[in-house]
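J.: heads up, no residue letters with this:
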């Protein structure tokens, strides 16, 4: 009986975590990063479009990888490669606690984590982030924790 109760709570926790990701993350048809390869940001320091044939699903979110090698790296350690703040603009999350769309080609890898930024209509938020990174990152971390509890 105890095992059944423990399994129920474990499944409930996993469902809640998956549901929070699919509800709060920046996704199109449950695909993260507008289909870009999360591993490529780290391995080639570029935004590289992923391919459906190398898709991986983690907690209800689908990630497209650009190669079998990147897929293997991602599967081994997905938490290392997923973008911060659910893939929303890091600057907006820090400045206002808002979920703002990103340009997946405007990014920064900082302390082994991927941060994405809005860049459209002559408004690139990456330079603004760089001007006050420590303060904005601390605020973004706090704001995001309040969104995904």
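T.: Right, received. Where do you want to start? For clarity, every value in this text was computed on a predicted model and none was experimentally measured. Numbering: from 1, shown residues only.
J.: CA atoms for contacts and neighbours, from now on please.
T.: OK.
J.: can you pull out the helices in this protein?
T.: 2-24, 40-43, 68-76, 78-81, 90-95, 125-131, 133-148 (DSSP state H).
J.: which residues touch residue 120?
T.: residue 103 (CA atoms under 8 Å, 6 or more residues apart in numbering).
J.: ok, second structure coming up, stack it against the first:
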């Protein structure tokens, strides 16, 4: 009987630990955009930079981190101008008609738009036909956007 009580209490304790970890991961209540990278840095600095969790802004259901107050102010004034195309999903995949996550370090700014890709290798493939891939992605994105929303991407 003592073993069963100990096992039961251990299970409850483990459940509380998992709950606490989950709450810490989503303490802000919103998913983190760009894995915490500063979207303004791509445009202003020309490189991917990890943002500061203490300098953030919630937009479009996601929490965005920035490297400086100035970057946050620029984003707040024009979020659509700094947010990545295709809601930050892989530009190559979208151009081919499907959804795939992307990494913030496989990026390209083209004609004032930020595009992310799944990997550096995929980014290289996407860039070989960049203009055609952007046209294809822009054409396919309206339908894919609905699917992305349904799946919480």
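T.: That came through, no problem. Keep in mind it's a predicted model, so treat the numbers as computed, not measured.
J.: could you get me the TM-score between them?
T.: TM-score of the superposed chains, computed with TM-score structural alignment, normalised by the length of the first structure, equals 0.73; 117 aligned residues with a CA RMSD of 1.4 Å.
J.: ok so, going back, if you compare the helices of the first structure, which one is most tucked away?
T.: With neighbours defined as mean count of other CA atoms under 10 Å, the helices of the first structure peak in mean count at helix 90-95, which reaches a mean of 24.
J.: one step back: for residue 30 of the first structure, which of the helices of the first structure is the nearest?
T.: Closest to residue 30 of the first structure of those, according to CA to CA: helix 2-24, at 6.5 Å.
J.: and the closest one, what does it pack against?
T.: strand 61-65, helix 133-148 (3 or more CA pairs under 8 Å, 6 or more residues apart in numbering; DSSP states H and E).
J.: ok, and for the shortest one, which residues are buried?
T.: Pointing back at strand 61-65 of the first structure there. 61, 62, 63, 64, 65 (16 or more other CA atoms under 10 Å).
J.: over to stretch 89-109 of the second structure?
T.: 89-95, 97-108.
J.: residue 35 of the first structure contacts residue 49, correct?
T.: Yes - with contacts counted by CA atoms under 8 Å, residue 35 of the first structure reaches residue 49, the gap being 6.1 Å.
J.: more neighbours, those two?
T.: residue 35 (22 against 18; other CA atoms under 10 Å).
J.: report the separation between that one and residue 117 of the first structure.
T.: In this structure, residue 35 of the first structure and residue 117 of the first structure are 16 Å apart, going by CA to CA, to the nearest Å.
J.: and of the helices and strands packed on helix 2-24 of the first structure, who's closest to residue 6 of the first structure?
T.: helix 133-148 (23.3 Å).
J.: now do that closest one: which range of the second structure does it align onto?
T.: Using TM-score structural alignment, the residues of the second structure aligned to helix 133-148 of the first structure are 130-145.
J.: centre of the chain versus the matching stretch, how much separation?
T.: What separates the centre of stretch 130-145 of the second structure from the centre of its chain is 18 Å, taken as CA atoms, centre = their mean, to the nearest Å.
J.: coming back round to it: for the helices of the first structure, give me a markdown table that also has distance to residue 56 of the first structure.
T.: As requested, the helices of the first structure are exported to a markdown table (distance: least, CA to CA, whole Å):
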| stretch | distance to residue 56 of the first structure |
| --- | --- |
| helix 2-24 | 14 |
| helix 40-43 | 15 |
| helix 68-76 | 7 |
| helix 78-81 | 9 |
| helix 90-95 | 24 |
| helix 125-131 | 28 |
| helix 133-148 | 22 |
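J.: among these, which comes closest to residue 53 of the first structure?
T.: helix 68-76 (9.1 Å).
J.: do you know how far residue 146 of the first structure is from residue 92 of the first structure?
T.: From residue 146 of the first structure over to residue 92 of the first structure (counting by CA to CA), the distance is 15 Å.
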